[in-house]
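Undergrad: Quick one, what's the 3D model for this:
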Amino acid sequence: MALQQDIDALLQRAVSDGDVPGVVAAATNRDETIYEGAFGERVLGDGPAMTPDTVVWIASMTKAITGMAAMQLVEQGKLSLDAPASDIIPYLGEVQVLEGFDDTGQPMTRAPKQHVTLRHLLTHTAGFGYEIWNPSIIRYQEAKGIPGITTCENVALTTPLLFDPGERWDYGINIDWAGKMVEAVSGQRLGAYMQANIFDPLGMSSTAFKITPEMRSRLAKIHQRDDRGQLAPIEMEVPQEPEFEMGGGGLYSTIGDYLKFVKMILNKGLADGQQLLKPETVELMSTNQMGDCRVCELTTAIPPVSRNAEFFPGMLKTWGLTFMINTEPAPTGRSAGSLAWAGLANSYYWIDPAKGVGGAYATQMLPFVDEKSLPLYLAFESAVYQHLS
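TA: All right, here's what the predicted structure looks like:
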């Protein structure tokens, strides 16, 4: 069976079985799109149909794009991977390490043993975490009256480090700070910088922090799975007039747009005759940049939003700038040394430089690593590789 029919059947079956409200997926080699398909509804039980150009919240798939922006500025000498980040953002020289809480519930903190750097931020080794997977951050937020990160309020970025920079890996608000560094040296809002230097050159015309009226006409709603496994749409949207544009998770996009980014990385920074990143920069971004630190399971602190999350449990995984890297071949067919990550509402992508293939997939549903959506994504990826061989 041809690739198109095979994956169409896979995705259609998942929708028909009620596993996902709607899904869109696409894959590319270095030259062209090899699969594109969309099934189901943008809003469960209330059409319109999911289409390849449906706009979705890509959440943490934003991180790789913010990483690209930062690395463009590293190439230009405006940012340094290893200088103190406080040279650019003074606050990052004042941030403290959380030691625990005293008898009255107040946080106890100390100064970090070394400077936070951009490399720490891009590899999630600075010490910052996310409240979704860290009860101590929730406790700190409650003690200090700090809102969650998705409020896009500047004060949300003032949670402490959980450990000394470079000590280990923990997934967190690091890339929001990297986005702030991009803004500081470019003199632009993050979205404006991305528009001029990434989206326009790549032809990503439906990607932005602010949803235009035209994009909204194609927007899918986010759904949530309850304790009984039932899905229902919820009201959830990144603030549209934010204090800061969330480099760690604020973008809306389409799978077709994101595939243009994937293809550019497969082509070592080249797109339509324009070298948006130097090949050696892409090489650096695509290799382990955190030494002996390792990616570990994210244990949920807010189960309705995320289940415990780990890709390919038991496999050693590292981090580049800013992608997860699998050190062994994955069961799907993904080569060792491939790049990947995901978005909270069950969107996923991978980039396999060795085999010259990559793809992106989106549903709009919580919790993260959903029991139905994640296996469907992995089945989609596996089907792409089956047809390659």
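
Undergrad: CA only for contacts and neighbour counts going forward, please
TA: Will do.

Undergrad: From Arg42, how far off is the residue in the chain sticking out farthest from the centre?
TA: Distance from the C-alpha centroid of the chain, by CA atoms, centre = their mean, peaks at Asp103 (37.2 Å). Look at Asp103 and Arg42: by CA to CA, to the nearest Å, they are 49 Å apart.

Undergrad: returning to what we had before: assign a three-state SS to the residue farthest from the centre of the chain, would you?
TA: Classification of Asp103 using DSSP: H, G, I helix; E, B strand; the rest coil returns coil.

Undergrad: show me what contacts Trp374?
TA: Not quite, residue 374 is Leu, not Trp. Going by CA atoms under 8 Å, 6 or more residues apart in numbering, Leu374 touches Asn346.

Undergrad: the longest helix in the chain is where?
TA: helix 373-388 (DSSP state H).

Undergrad: ok, Asp53 touching Gly256?
TA: Yes. Under the criterion of CA atoms under 8 Å, Asp53 makes contact with Gly256 at 6.8 Å.

Undergrad: between those two, who's got more neighbours?
TA: Gly256 (26 against 18; other CA atoms under 10 Å).

Undergrad: Would you do the same for the sequence below? I want to compare the two.
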Amino acid sequence: MEDLEQVIKKACEDLDIPGCVLQAVNRDGSFKYAKTFGKRSIQPGGDQSPLQLNSVMWIASCTKLMTSICAMQLVERGLLSLDGPIYDIIPELRDQPVLTGFDDTGKPIEVPHKNPISLKLLLTHSSGLTYDSMHPLAAGWLKYHNLVPATDSKLLTRFGRLPLVFEPGTSWAYGPGIDYAGLLVERVSKMSLQDYMKKHLWEPLGVRNMTFFLASRPDLKAHMADMNKRDPESGKIVYTNERQPYQDGEKNEVEDCMGGQGVFSSAEEYIKILQGVLATDENEKILKKETVELLFTPYLSKGGSDTLNAFMQNAEANNAMGGISQEVRKDYALGGLFLCGDAPGGKGMKEGTLMWGGVPNLIWFCDRKTGLAGLYAGQVVPPGDAKCAGFTRMFEDAMYERYKS
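TA: Next up, the predicted model:
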């Protein structure tokens, strides 16, 4: 443990990373680890005070797990179906075509989709929806129409214009499916996703300092950590003033609660979510035990699984999605990336562990077999940074070693 802390402390001093917050906990809370490193800002003239456990970060796709939990609560109550079509609730997706390619003139070839889009397909990124900057078919479609990736915060206008990139249920592509799952929660519950999370997830777990709407929480904005990027020439971390989504107050305040990417939180608050998932085996505070089994069940088709594992042979993509050895096969469950085998060496994550992360190189894991969960939280873009991934792996190994001892 001392080696981990000394290595990360030196990395911050050397500007290999600006700082990070590490959190780990077991099922009953008898094991806890919480440590901060580095500064809130490395910007000259910025707030150079140390990062704190309550330092607020844009947690990006760490939001997805919370939205999945909320959707499954409504499945438990019989208000949503896991397998049925979603079109009665989101009719906007009923006629979404499938982009199969381009003809000799470069014109997109689009056909109606046949398999219905379901909540299960949305939660496992197998609906055919994709982020417009992450798929070659989507990139080609945008180019043909002389469009650029959308940056607004209105879900249906930001993501609704693109066709599907495969027939629902037949493949895998990272995309806004869980943003649409959040819209399902809103339309069925007749509450904003923020209000729903607050009542049915955050408050039951004692979470008070999370928000989709940063302008409404100046107390949280006052604790924001700066965003950073790696300088390609020096290899060191530098401050970036590139617009951080959802950060800049009323000028760039979001219109919609983006269930796949929109929450701001501190690490000390997010770890309560992960422990809450572990503790459902005993207290069912946020989900029934049988529902958590569904949350941790892989659901991809063979085509989807093969596509996912091929995608993660890219080192940067693998780092951004957990960084576990590429030799370990992965699948996708309702709650996140699913490990189909134990991590190499037999000392770390077990088969069935879920994990995911967020754009600024945050990574969480939740291992029900071991009863351990953890979070590496930082603010470095772009995702998949190799140094951040290396420190994440070091942190996880140290937590398993310490927990087992």
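
Undergrad: what's the burial count for the counterpart of Pro213 of structure 1 in structure 2?
TA: Structural alignment (TM-score structural alignment) places Pro213 of structure 1 against Pro218 in structure 2. Per other CA under 10 Å, the neighbour tally for Pro218 of structure 2 reads 12.

Undergrad: From Ser55 of structure 2, how far off is Pro218 of structure 2?
TA: 13 Å.

Undergrad: quick one, what contacts the residue nearest to Asn209 of structure 2 when sequence neighbours are not counted?
TA: Excluding the flanking residues, the one nearest Asn209 of structure 2 by CA to CA, 6 or more residues apart in numbering is Ser265, at 6.3 Å. Ser265 of structure 2 makes contacts with Val56, Met57, Trp58, Ile59, Asn209, Met210, Thr211, as judged by CA under 8 Å, 6+ apart.

Undergrad: Narrow these to the ones also in contact in structure 1, please.
TA: Among the contacts of Ser265 of structure 2, the ones still in contact in structure 1 (both residues aligned by TM-score structural alignment, their matches' CA atoms under 8 Å) are Val56, Met57, Trp58, Ile59, Asn209, Met210, Thr211.

Undergrad: Out of those residues, which is nearest to Gly260 of structure 2?
TA: Nearest to Gly260 of structure 2 among the kept ones among the contacts of Ser265 of structure 2: Ile59, at 10.2 Å, using CA to CA.

Undergrad: need the contact list for the closest one.
TA: Gln261, Gly262, Val263, Phe264, Ser265, Gly358, Val359, Pro360, Leu362.

Undergrad: And these, which is closest to Ala343 of structure 2?
TA: Leu362 (19.3 Å).

Undergrad: For the residue lying closest to that closest one once chain neighbours are set aside, which residues are in contact?
TA: Leaving aside its chain neighbours, Leu362 of structure 2 sits nearest to Ala377 (4.6 Å; criterion: CA to CA, 6+ apart). Applying CA under 8 Å, 6+ apart to Ala377 of structure 2 gives the contacts Cys20, Val21, Leu22, Ala267, Asn361, Leu362, Ile363.

Undergrad: mind redoing it with 10 Å?
TA: 19-23, 36, 57-59, 266-268, 270, 357-358, 360-364, 388, 392 (CA atoms under 10 Å, 6 or more residues apart in numbering).

Undergrad: Which of those are conserved in structure 1?
TA: Contacts conserved in structure 1 for the contacts of Ala377 of structure 2, counting by both residues aligned by TM-score structural alignment, their matches' CA atoms under 10 Å: 19-23, 36, 57-59, 266-267, 357-358, 360-364, 388, 392.
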